[in-house]
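Enquirer: Provided below for reference: sequence and predicted model.
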Amino acid sequence: MMKISSVQFWVHDQDAALDFYTRKLGMEARSDVTVAEMGNFRWLAVGPVGQPDVAIALMAIPGAPVMDAETADEVRDLMAKGFTGNLFLTTDDVRATHKELVERGVEFTEELTEQPYGTDASFRDPSGNQIRIVQLG
């Protein structure tokens, strides 16, 4: 059986992303390693407290030879529009989670809405990645 261990978001600034995911969302840093031999490539990952087997890699948009300038610009454009992927976070009490996130400075792009699958709301990280909080049921 296969299991998800990590997913990846492109970010403009890894330090700002680390601050957002840990301070505002309450996640924990999982790894922060810089590899000099790979042009100071930084592997930065965070994850939900209490869910140690899942991580979100916060990846800087690479330059050549990994990604040419045109592709990097396209990725930045898609990020600005919120179209580079979604992260869905579930909670047992979406209203309390929403209130807590607002108090921590998270700005929601969609407020709490009743849906056929439950109640959800969405916000974006500093790089434009879309995140939804959901209470199923």
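Expert: Everything's here; your move. Given the structure is predicted, the values throughout are model-derived calculations rather than measurements.
Enquirer: Every contact and neighbour count from this point should use C-alpha atoms.
Expert: Will do.
Enquirer: hmm, who's touching the top helix by length along the chain?
Expert: Here the longest helix in the chain is taken by residue count, with DSSP state H as the criterion, and it is helix 69-81. The list of residues contacting helix 69-81 from outside it, by C-alpha atoms under 8 Å, 6 or more residues apart in numbering, reads W10, I61, P62, G63, T84, S127, G128, N129.
Enquirer: which one among those gets closest to A16?
Expert: Of all the contacts of helix 69-81, S127 has the smallest distance to A16: 8.9 Å, by C-alpha to C-alpha.
Enquirer: For the longest helix of the chain, buried residues please.
Expert: Within helix 69-81, the residues that qualify as buried by neighbour count (16 or more other C-alpha atoms under 10 Å) are A72, V75, R76, M79.
Enquirer: hmm, which of the contacts of helix 69-81 are the buried ones?
Expert: In the contacts of helix 69-81, burial by neighbour count holds for W10, I61, T84, S127, G128, N129, counting by 16+ other C-alpha under 10 Å.
Enquirer: from what I can see the second one touches Q8, true?
Expert: If I follow you right, that is I61. No: in terms of C-alpha atoms under 8 Å, I61 does not count as a neighbour of Q8; the distance is 11.3 Å.
Enquirer: what number of residues lie near the nearest residue to L87 once chain neighbours are set aside?
Expert: Excluding the flanking residues, the one nearest L87 by C-alpha to C-alpha, 6 or more residues apart in numbering is I131, at 4.7 Å. When neighbours are counted by other C-alpha atoms under 10 Å, I131 registers 19.
Enquirer: one more structure, for comparison:
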Amino acid sequence: MTITIQYAFLPHTDGEAALHFYRDVLGFEVRQDVGYQDMRWITVGPPNQPGTSIVLHPPAADPGITDDERRTILELIAKGTYTSVSLATDDLDGLFQRLEAAGADVVQEPMDQDWGVRDCAFRDPAGNQIRINQLA
């Protein structure tokens, strides 16, 4: 039996800003860009991993969510505490420089962690925390 990760979901609050960050800055390819009414789902992923994608989705799109719940979710997203994802690269310092030059919101500069990994952290345009590890 084989189990893989196919999709991870992150909310976005601005489709164009999300596209710029994930496609233009991180270099992910756009796999789908689907609109429905005034909402937009964008699927992106690394070009060398066609089976693994991130779905950037409208926050709280479920019609059963109340306006108060939707506001709470948006507040948590903006603080960077709603959800996160970890990525990995073979050139952490180079990717950090590219993200910083693009104006990404730096949370932590590259550093060696006590648990043995070198990493950095950013927030994407919606506020989601993106941690990036240096591949060994």
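Expert: In hand now; what should we look at? A quick note: this is a predicted structure, and the numbers were derived from the prediction, not measured.
Enquirer: And the TM-score between these chains?
Expert: Scored against TM-score structural alignment, normalised by the length of the second structure, the superposed chains reach a TM-score of 0.87; 134 aligned residues with a C-alpha RMSD of 1.9 Å.
Enquirer: returning to that earlier point: save the buried ones among the contacts of helix 69-81 of the first structure as a markdown table, and put in distance to D19 of the first structure and secondary structure too.
Expert: Converted to a markdown table, those look like this (distance: C-alpha to C-alpha, whole Å; DSSP: H, G, I helix; E, B strand; the rest coil):
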| residue | distance to D19 of the first structure | secondary structure |
| --- | --- | --- |
| W10 | 15 | strand |
| I61 | 18 | coil |
| T84 | 20 | coil |
| S127 | 12 | coil |
| G128 | 15 | coil |
| N129 | 15 | coil |
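Enquirer: Those into CSV, with extra columns for distance to G39 of the first structure?
Expert: Supplementary listing: those in CSV, determined by distance: C-alpha to C-alpha, whole Å:
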residue, distance to G39 of the first structure
W10, 18
I61, 13
T84, 25
S127, 23
G128, 26
N129, 25
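Enquirer: From V94 of the first structure, how far off is Q8 of the first structure?
Expert: In this structure, Q8 of the first structure and V94 of the first structure are separated by 24 Å, where distance is defined by C-alpha to C-alpha, to the nearest Å.
Enquirer: Have a look at the two and say which one is more surrounded.
Expert: Applying other C-alpha under 10 Å to Q8 of the first structure and V94 shows that V94 carries more neighbours, namely 20 against 14.
Enquirer: Now which residue in the second structure aligns to that one?
Expert: Structural correspondence for V94 of the first structure with respect to the second structure (TM-score structural alignment): L92.
Enquirer: Spatially nearest residue to its match (excluding sequence neighbours)?
Expert: Q134 (5.2 Å).
Enquirer: go on, V34 of the second structure?
Expert: Of all residues apart from its sequence neighbours, W41 sits closest to V34 of the second structure (C-alpha to C-alpha, 6+ apart), at 5.2 Å.
Enquirer: corresponding residue for that neighbour in the first structure?
Expert: Superposed on the first structure with TM-score structural alignment, W41 of the second structure falls opposite W43.
Enquirer: got the contact list for that match?
Expert: The neighbourhood of W43 of the first structure, defined by C-alpha under 8 Å, 6+ apart, consists of S31, D32, V33, T34, A57, L58, M59.
Enquirer: how near is the first one to L44 of the first structure?
Expert: So the one you mean is S31 of the first structure. On the measure of C-alpha to C-alpha, S31 of the first structure and L44 of the first structure end up 5 Å apart.
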